[in-house]
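Asker: Starting from these lines, generate the structure:
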Amino acid sequence: MADLFGDDAPPSPSPGTLSGAGRDDAPLADRLRPRALDEVIGQEHLTGPEGAIGRMVAAGRLSSMVLWGPPGTGKTSIARLLADAVDMRFVSISAVFSGVADLKKAFAEADRMAGSGRKTLLFVDEIHRFNRAQQDGFLPFVERGTVTLVGATTENPSFALNAALLSRAQVLILERLDHEALGKLLDRAEGLEGPLPLTDEARAALIASADGDGRFLLGQAETLYNAGLDEPLGPAELGAFLQRRVAVYDKDRDGHYNLISALHKSLRGSDPQASLYYLARMLTAGEEPLYVLRRLVRFASEDIGLADPQALTQCLAAKDAYQFLGSPEGELAIVQACLYCATAPKSNAAYAAQKAAWKSAKETGSLMPPANILNAPTKLMKEIGYGEGYSYDHNTGEGFSGDDYWPAELEPQAFYTPVERGFERKVRERMEYWNRLRAERRGA
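Answerer: So this is what the prediction gives:
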């Protein structure tokens, strides 16, 4: 791997030349790599004159940074162009293929080059794949200025990177390429290779299938060019010709939590259409259906509660149906539970009551309940007053005694406050009725 770190490494493309210059057989994405920062598509909020990268380049000084964004949004291109823009030596390492020995060699070479006045930009692709100890190994070299670190990650740096490393690097967020940015990429490809063999509708479908990934889009375009098609393809023919891109979704990573959060909040906001969309996003990307069902069950108790007690029943029934039928038939039961929860009246009164009651229980410790409601299974207990004065509610005309059930040292609390929605409106009416009876009997 000597050529990866030493002076024998191939130079990054200089302004005015295409990456892979002189190589007509290079992949289309390489031949279309931007030659200057102002040619980077879709990240103008960073590379423009007012962006963080634009300002650093204008000042001629780079700080260490982490480029966080989806695949195919230009992280590697930006890192190479940054080195060119401030005349720094560019060294690239992939955390997937490199180990401790590679890092040591890179740092030693950077130290040697610094002695001759040449600064090094160390680009670490997939930096989140280095473990905590390896990430800590960067710190002394970054602090001394031996290297300017530019890390690239598709994962949330808050979870994937050490706090010590994050405190020494600026996190810059690259945006998913939108339809307009992807269209510009295809324009560049067609400027180099000629018109794509697609109808306008198929071209729009090709852009949509890229899911914001410019590299994937150019790879699909190259497949179309190489096929030598005689007639333009329509959307249906394009779908049959090209593989469908699998959605970017790691079940234990940031995308997982973003989508379950979106589903939960759409349900809470009573938007069945958006709720169904995020449910579909998760299940079609391979999420475990039972995980989604567990979240729906939780939602039924946390955000609906007694406003519609059937919500919990519906979710548990959906779980049973899915376990009985499996996929794909059982997924319809999940859809039904999702739609039921989205359209049900909402209340977090039970959730709020639980939190308040748990807090009170922890704060009040082991207060004894009043003697009238204590169990008295022995003669001694009865003699010392356990159970004395207890009113059996069913023996009253209203089926309600109005007794005080709170410890003597604790004033009656109000943890649960039903809302004026759904079934909980009736619960609220009952509780108000009982409160009136209680007040009347205690005042008598």
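
Asker: contacts and neighbour counts: CA atoms only from here.
Answerer: Noted.

Asker: For Phe5, give me its contacts.
Answerer: 91-92, 105-106, 109 (Cα atoms under 8 Å, 6 or more residues apart in numbering).

Asker: Contacts only, for Val142.
Answerer: Neighbours of Val142 in contact, by Cα under 8 Å, 6+ apart: 64, 148-149, 168.

Asker: Let me know the secondary structure of it.
Answerer: helix (DSSP: H, G, I helix; E, B strand; the rest coil).

Asker: ok, so what distance separates it from Arg425?
Answerer: Per Cα to Cα, to the nearest Å, Val142 is found 62 Å from Arg425.

Asker: Helix, strand, or coil at Thr148?
Answerer: strand.

Asker: show me the contacts for it.
Answerer: By Cα under 8 Å, 6+ apart, the neighbours of Thr148 are 62-64, 120-122, 142.

Asker: Output those in TSV, with secondary structure appended to each entry.
Answerer: Converted to TSV, the contacts of Thr148 look like this (three-state DSSP):
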residue	secondary structure
Leu62	coil
Ser63	coil
Ser64	coil
Thr120	strand
Leu121	strand
Leu122	strand
Val142	helix
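
Asker: Geometrically speaking, which residue is the centre of the chain?
Answerer: For the chain, the residue nearest the mean C-alpha position is Asn258 (2.8 Å; Cα atoms, centre = their mean).

Asker: Show me what the helix or strand that contains it packs onto, helices and strands only.
Answerer: In the assignment (DSSP states H and E), Asn258 maps to helix 254-268. Applying 3 or more Cα pairs under 8 Å, 6 or more residues apart in numbering; DSSP states H and E, we find helix 254-268 packed against helix 272-284, helix 331-343.

Asker: so which of these is the most packed in?
Answerer: helix 331-343 (a mean of 21; mean count of other Cα atoms under 10 Å).

Asker: contacting residues around that helix?
Answerer: Contacts of helix 331-343 (Cα under 8 Å, 6+ apart): 266-272, 275-276, 279, 289, 293, 296, 299-300, 304, 311, 314-315, 318-319, 321-322.

Asker: if I look at the closest residue to Glu44 other than its chain neighbours, how far off is Ser94?
Answerer: Nearest non-adjacent residue to Glu44, counting by Cα to Cα, 6 or more residues apart in numbering: Gly51, 7.2 Å away. To Ser94, Gly51 is 26 Å away according to Cα to Cα.

Asker: Repeat that for Tyr257.
Answerer: Applying Cα to Cα to Tyr257 and Ser94 gives a distance of 26 Å.

Asker: Compare these two (neighbour count), which wins?
Answerer: Between Tyr257 and Ser94, Ser94 has the larger neighbour count (other Cα atoms under 10 Å), namely 17 against 14.

Asker: Proceed likewise with the subsequent sequence, for comparison:
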Amino acid sequence: MSDLFGDASLPSAAQDEPREDAPLADRLRPRTLDEVIGQEHLTGPEGAIGRMVAAGKLSSMVLWGPPGTGKTSTARLLADAVGMRFVSISAVFSGVADLKKAFAEADKMAGAGQKTLLFVDEIHRFNRAQQDGFLPFVERGTVTLVGATTENPSFELNAALLSRAQVLILHRLDAEALAKLLARGEELEGSLPLTEDAREALIASADGDGRFLLNQAETLYNAKIAEPLGPVELGQFLQRRVAVYDKDREGHYNLISALHKSLRGSDPQAALYYMARMLTAGEEPLYVLRRLVRFASEDIGLADPQALVQCLAAKDAYEFLGSPEGELAIVQACLFLATAPKSNAAYVAQKAAFRSAKETGSLMPPQNILNAPTKLMKDIGYGKGYSYDHEADEGFSGDNYWPEEMEPQTFYTPVERGFERKVRERIAYWDKLRRDRTDG
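Answerer: The predicted structure is shown next:
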């Protein structure tokens, strides 16, 4: 079979035992599910995988998690644990012909009493039609499908496929798990040439990715460094890790959601952190500015009318200065929004007014507030009885501006915060004048 597939005649862990000169990450690949680090919530006795292995029966599943968390290793070891044939396909390199070949061989092996675990790496990269092609073989039990993805399955996989597979979430490796993984590497290769602080910095730089951590460690081993490096020297020696962030994927929406919620929660420190995460990962600054402008109207509104002004000024400043100088203006706008009084009264009012307009959109305004540019329109009453507010006491006539068939509505209710407190007082005052004049 091609290199895209595992050898059907051998157990998965034995089929490609790493060579002595193989990369460290490959040589440290776990040999049993007990050796998988950081995913005990799945592989432990009470976890979904642990229970399936104990029962000796696997269901199709999708392993969802960040890079370097053990998705491929877990799938291999699952096949070993229940005595299944392991076949691996990468959606990056495989096409329809590869899938047909895999299914045909699985059918043949099933006839000989050998069940197949089909592992599909990067399963989200198959298009919808290709994903549909899995369904009959999964339903018949020709294969037990184990897909791996770094993307949210809800967005990337067909609903029909998801309904036939259990989604299991692998966690990014925390500092304790990464330290344990690094210790295994040192048992094999010897102590790393690092001070304790540099060791912690190395673990932090991995950002939860075990494979990346071991690759960095191997770089250090290969360099034959004589004296232990401190954090500064380590940073100079190793390339800085680029943040994992796809602008059209879930990470993008997670961070913009976190930024928006932090702003709404009036936490300027957290808001700055998430905004920095986006910008340093390559997000388009104008996209961030558009989100800030939206926030200024949606979550602050008239509680501080300067919020929208600050955001638009930041956009002008960024376009004038460019990066990196202009990014300080974005920071200023972010801080202004986070520390401003909050109100969603304008947002709520918009929703209510739009809903009412759709329900009553054919009603005519009262004739007294209609313009009468022709004699006929004057003759039929357009503009008759209109009160010019500037000539009224208090500059307020108290007229009714609603259609005759519709009771006056209240869409906008200012909050008792910031500038909206004054707006609220004004509206209450006008309501009192209107009531007094109606009663009079």
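
Asker: just to revisit the earlier point, buried subset of the contacts of helix 331-343 of the first structure as a ChimeraX selection?
Answerer: Entered in ChimeraX, the line below selects the buried ones among those, by 16 or more other Cα atoms under 10 Å:
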select :266,267,268,270,271,272,275,276,279,289,293,296,299,300,304,311,314,315,318,319,321,322
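
Asker: Next up, the contacts around Asp7 of the second structure.
Answerer: Taking Cα under 8 Å, 6+ apart, one finds 1, 15, 86-87 in contact with Asp7 of the second structure.

Asker: Show the buried residues in the residues you listed.
Answerer: Of the contacts of Asp7 of the second structure, these count as buried by 16+ other Cα under 10 Å: 86-87.

Asker: Format the contacts of Asp7 of the second structure as CSV; extra columns: distance to Gly185 of the second structure and secondary structure.
Answerer: Shown next, in CSV, are these (distance: Cα to Cα, whole Å; DSSP: H, G, I helix; E, B strand; the rest coil):
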residue, distance to Gly185 of the second structure, secondary structure
Met1, 32, coil
Gln15, 23, coil
Phe86, 27, strand
Val87, 28, strand
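
Asker: Now check Pro30 of the second structure against the first structure: what is it aligned to?
Answerer: When the first structure is aligned by TM-score structural alignment, Pro30 of the second structure is paired with Pro34.

Asker: How about Ala428 of the second structure?
Answerer: So, by TM-score structural alignment, Ala428 of the second structure is matched to Glu432.

Asker: Can you pull out the residues in contact with the helix or strand hosting that match?
Answerer: Per DSSP H and E: Glu432 of the first structure is located in helix 424-443. With contacts defined as Cα under 8 Å, 6+ apart, helix 424-443 of the first structure is touched by 306-308, 400-403, 417-420.

Asker: Can you give me the buried ones in that helix?
Answerer: Under the neighbour-count criterion of 16+ other Cα under 10 Å, helix 424-443 of the first structure has 424, 426-428, 434, 437-438 buried.

Asker: rewinding a little: and which of the contacts of Asp7 of the second structure is nearest Ile123 of the second structure?
Answerer: Val87 (14.0 Å; Cα to Cα).

Asker: and the spatially closest residue to Asp132 of the second structure that is not a sequence neighbour, what does it touch?
Answerer: Distances taken as Cα to Cα, 6+ apart place Leu161 nearest to Asp132 of the second structure, at 7.1 Å, with adjacent residues excluded. Contact analysis of Leu161 of the second structure by Cα under 8 Å, 6+ apart lists 131-132, 134-135.

Asker: Weed out the non-buried ones from those residues.
Answerer: 131, 134.

Asker: Pick the one among the contacts of Leu161 of the second structure closest to Asn344 of the second structure.
Answerer: Scanning these for proximity to Asn344 of the second structure, where the rule is Cα to Cα, the winner is Gln131, at 42.4 Å.

Asker: what's the counterpart of that closest one in the first structure?
Answerer: Using TM-score structural alignment, Gln131 of the second structure pairs with Gln135 in the first structure.

Asker: contacting residues for its match?
Answerer: Taking Cα under 8 Å, 6+ apart, one finds 161-162, 165 in contact with Gln135 of the first structure.

Asker: distance of it from Leu103 of the first structure?
Answerer: On the measure of Cα to Cα, Gln135 of the first structure and Leu103 of the first structure end up 10 Å apart.

Asker: for Pro70 of the first structure, same thing?
Answerer: Separation of Pro70 of the first structure from Leu103 of the first structure (Cα to Cα): 25 Å.

Asker: Then Ser12 of the first structure?
Answerer: 20 Å.

Asker: do Ala9 of the first structure as well
Answerer: Counting by Cα to Cα - Ala9 of the first structure and Leu103 of the first structure are separated by 16 Å.

Asker: Those two: which has the busier surroundings?
Answerer: Higher neighbour count among Ala9 of the first structure and Leu103: Leu103, with 18 against 14, using other Cα under 10 Å.

Asker: Map that one across to the second structure for me.
Answerer: Per TM-score structural alignment, Leu103 of the first structure is aligned with Leu99.

Asker: The helix or strand containing its match vs the first structure - mean distance after superposition?
Answerer: Here Leu99 of the second structure sits within helix 96-111, counting by DSSP H and E. After superposition onto the first structure, the mean distance of helix 96-111 of the second structure to its aligned counterpart is 0.4 Å, using mean Cα distance after the TM-score superposition for the first structure.

Asker: just how off-centre is that helix within its chain?
Answerer: 36 Å (Cα atoms, centre = their mean, to the nearest Å).

Asker: which parts of that helix are buried?
Answerer: 98-99, 102-103, 105-107, 109.

Asker: Just give the nearest non-adjacent residue to the counterpart of Ala408 of the first structure in the second structure, would you?
Answerer: Correspondence of Ala408 of the first structure to the second structure, assessed by TM-score structural alignment: Glu404. Spatial nearest neighbour of Glu404 of the second structure, chain neighbours left out: Pro366 (6.2 Å); criterion: Cα to Cα, 6+ apart.

Asker: Run a quick neighbour tally on the aligned partner of that neighbour in the first structure.
Answerer: Applying TM-score structural alignment, one finds that Pro366 of the second structure aligns to Pro370 in the first structure. Residues lying near Pro370 of the first structure (other Cα under 10 Å) number 17.

Asker: Next one: Pro370 of the first structure from Gly385 of the first structure, what distance?
Answerer: 10 Å.

Asker: Lys382 of the first structure: what's it in contact with?
Answerer: 376, 388.

Asker: Before I go, just wanted to say thanks for your time.
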